[in-house]
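**Student:** All I have is the shape, not the residue letters:
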């Protein structure tokens, strides 16, 4: 698993110190897993602590450096988002970053969608990926379910999602 911290800034935001300091990306391994559990529980209360820790162990034990879990936390250490990723390739054998298990806690004015987007762009650049795919973050239980605002913001970066 990657031990590197991914800053939540992209070249386009490097001049904005508030953006650089508001969020920090942290690879999640078994040691940091319990800190992310409140966000997982808020997303789906049926996932027990034991199930979450087992999931993290499977993702981090002997896994390739091209897979992992990343949490995005604020300066106080509160985790606002997390996702899993893997590097694979498309039909043209171009590297692709695949994002799944995306969970985001939206707070007014937090700019978390922007931070998630920036971290994904940086992970993609680190691995030299030409494409990024984001799996549907939630299984559709009902025909008219609201979409994930972060996934929508990543699909349509020009539109602002509050």
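**Tutor:** Structure's in. What do you need? As the structure is a prediction and not an experimental result, all values here were calculated from the model.

**Student:** For the rest of this, base every contact and every neighbour count on C-alpha atoms.
**Tutor:** Noted.

**Student:** What's the local residue count around residue 23?
**Tutor:** 28 (other Cα atoms under 10 Å).

**Student:** Based on its surroundings, how many neighbours for residue 29?
**Tutor:** Residue 29 has 21 nearby residues by other Cα under 10 Å.

**Student:** I'd guessed it sits against residue 56; true?
**Tutor:** Yes - counting by Cα atoms under 8 Å, residue 56 is a contact partner of residue 29 at 6.3 Å.

**Student:** What distance do you get for residue 84 to residue 26?
**Tutor:** 12 Å (Cα to Cα, to the nearest Å).

**Student:** For residue 29 and residue 56, list the residues in contact with both.
**Tutor:** residue 69 (Cα atoms under 8 Å, 6 or more residues apart in numbering).

**Student:** list residues touching both of residue 84 and residue 26?
**Tutor:** residue 70.

**Student:** Determine the set of other helices and strands touching whichever strand or helix holds residue 80.
**Tutor:** If you go by DSSP states H and E, residue 80 is part of strand 79-89. For strand 79-89, the packing partners by 3 or more Cα pairs under 8 Å, 6 or more residues apart in numbering; DSSP states H and E come out as helix 30-43, strand 67-74, strand 95-104, helix 112-127.

**Student:** Out of the ones you listed, which is the most enclosed?
**Tutor:** strand 67-74 (a mean of 23; mean count of other Cα atoms under 10 Å).

**Student:** angle of that strand against strand 79-89?
**Tutor:** 150 degrees (axes from the mean of the first three to the mean of the last three Cα atoms, to 10 degrees).

**Student:** picking that back up, output the helices and strands packed on strand 79-89 in JSON lines; the columns should cover distance to residue 80.
**Tutor:** Output for the helices and strands packed on strand 79-89, formatted as JSON lines (distance: least, Cα to Cα, whole Å):
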{"stretch": "helix 30-43", "distance to residue 80": "7"}
{"stretch": "strand 67-74", "distance to residue 80": "6"}
{"stretch": "strand 95-104", "distance to residue 80": "6"}
{"stretch": "helix 112-127", "distance to residue 80": "7"}
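
**Student:** The structure to be compared is supplied as follows:
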């Protein structure tokens, strides 16, 4: 790992120090909600799930992610990364530190693959219905269609 950044597991006692980055990412998450999430992650053995913080030399947290060990379709162990929060900085040092940390975790837990989870919002509307072009365009410009036609 790069000497500028070091990856360290976050325990429940350290979770408060990561909250400023969580808040920066999403101000709607309260300290209590964050601590509840961290408590669930830290409750299980570290070889199954956990939280990792990427810190600089001063101890400031620049990135945070959760991990869990899972099984892929071929019954091989895989490392799943999720809830990746990164304080953007110029250059690629922080990205390289995250990748190095993920590779180190995968090696430690004998995982053959690494996956990065990408959250997405549930679609609203009628289940199974295909949106029309009009619906798609209206949603892009935040337009609420009128029922009156001129």
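**Tutor:** On my side now, so go ahead. All values reported here derive from a predicted model rather than from experimental measurement.

**Student:** re the thing from before, list the buried residues in the strand holding residue 80 of the first structure.
**Tutor:** 79, 80, 81, 82, 83, 84, 85, 86, 87 (16 or more other Cα atoms under 10 Å).

**Student:** Quick one: average offset of it versus the second structure, please.
**Tutor:** Superposing on the second structure places strand 79-89 of the first structure at an average distance of 0.5 Å from its equivalents, by mean Cα distance after the TM-score superposition for the first structure.

**Student:** Identify the residue nearest the geometric centre of the first structure.
**Tutor:** residue 83 (3.3 Å; Cα atoms, centre = their mean).

**Student:** The first structure: which residue goes with residue 79 of the second structure?
**Tutor:** When the first structure is aligned by TM-score structural alignment, residue 79 of the second structure is paired with residue 97.

**Student:** could you list every residue that touches its match?
**Tutor:** Residue 97 of the first structure makes contacts with 85, 86, 87, 88, 124, 129, 131, 132, 133, as judged by Cα under 8 Å, 6+ apart.

**Student:** Likewise for residue 81 of the first structure?
**Tutor:** 39, 71, 72, 73, 102, 103, 104, 105, 112, 116.

**Student:** go on, residue 86 of the first structure?
**Tutor:** Residues counted as contacts of residue 86 of the first structure (Cα under 8 Å, 6+ apart) are 66, 67, 68, 97, 98, 99.

**Student:** Among those residues, which one sits closest to residue 150 of the first structure?
**Tutor:** Each of the contacts of residue 86 of the first structure was scored against residue 150 of the first structure by Cα to Cα, and residue 99 proved nearest at 12.2 Å.

**Student:** For residue 91 of the first structure, see how far away the residue mapped onto residue 6 of the second structure from the first structure is.
**Tutor:** Residue pairing (TM-score structural alignment): residue 6 of the second structure is matched to residue 24 of the first structure. Between residue 24 of the first structure and residue 91 of the first structure the distance is 33 Å, computed by Cα to Cα.

**Student:** Comparing the two, which residue is more hemmed in?
**Tutor:** Ranked by neighbour count (other Cα under 10 Å), residue 24 of the first structure and residue 91 place residue 24 first, with 22 against 6.

**Student:** Quick one: map residue 79 of the first structure onto the second structure.
**Tutor:** Checking TM-score structural alignment: residue 79 of the first structure goes with residue 61.

**Student:** My guess is that match contacts residue 16. True?
**Tutor:** No - assessed by Cα under 8 Å, residue 61 of the second structure is found out of contact with residue 16, at 11.2 Å.

**Student:** Residue 84 of the first structure and residue 107 of the first structure: what is the separation?
**Tutor:** In terms of Cα to Cα, residue 84 of the first structure sits 21 Å off from residue 107 of the first structure.

**Student:** actually residue 75 of the first structure, not the one I typed
**Tutor:** Distance from residue 75 of the first structure to residue 107 of the first structure, by Cα to Cα: 15 Å.

**Student:** do the same with residue 21 of the first structure
**Tutor:** Following Cα to Cα, the distance that separates residue 21 of the first structure from residue 107 of the first structure is 17 Å.
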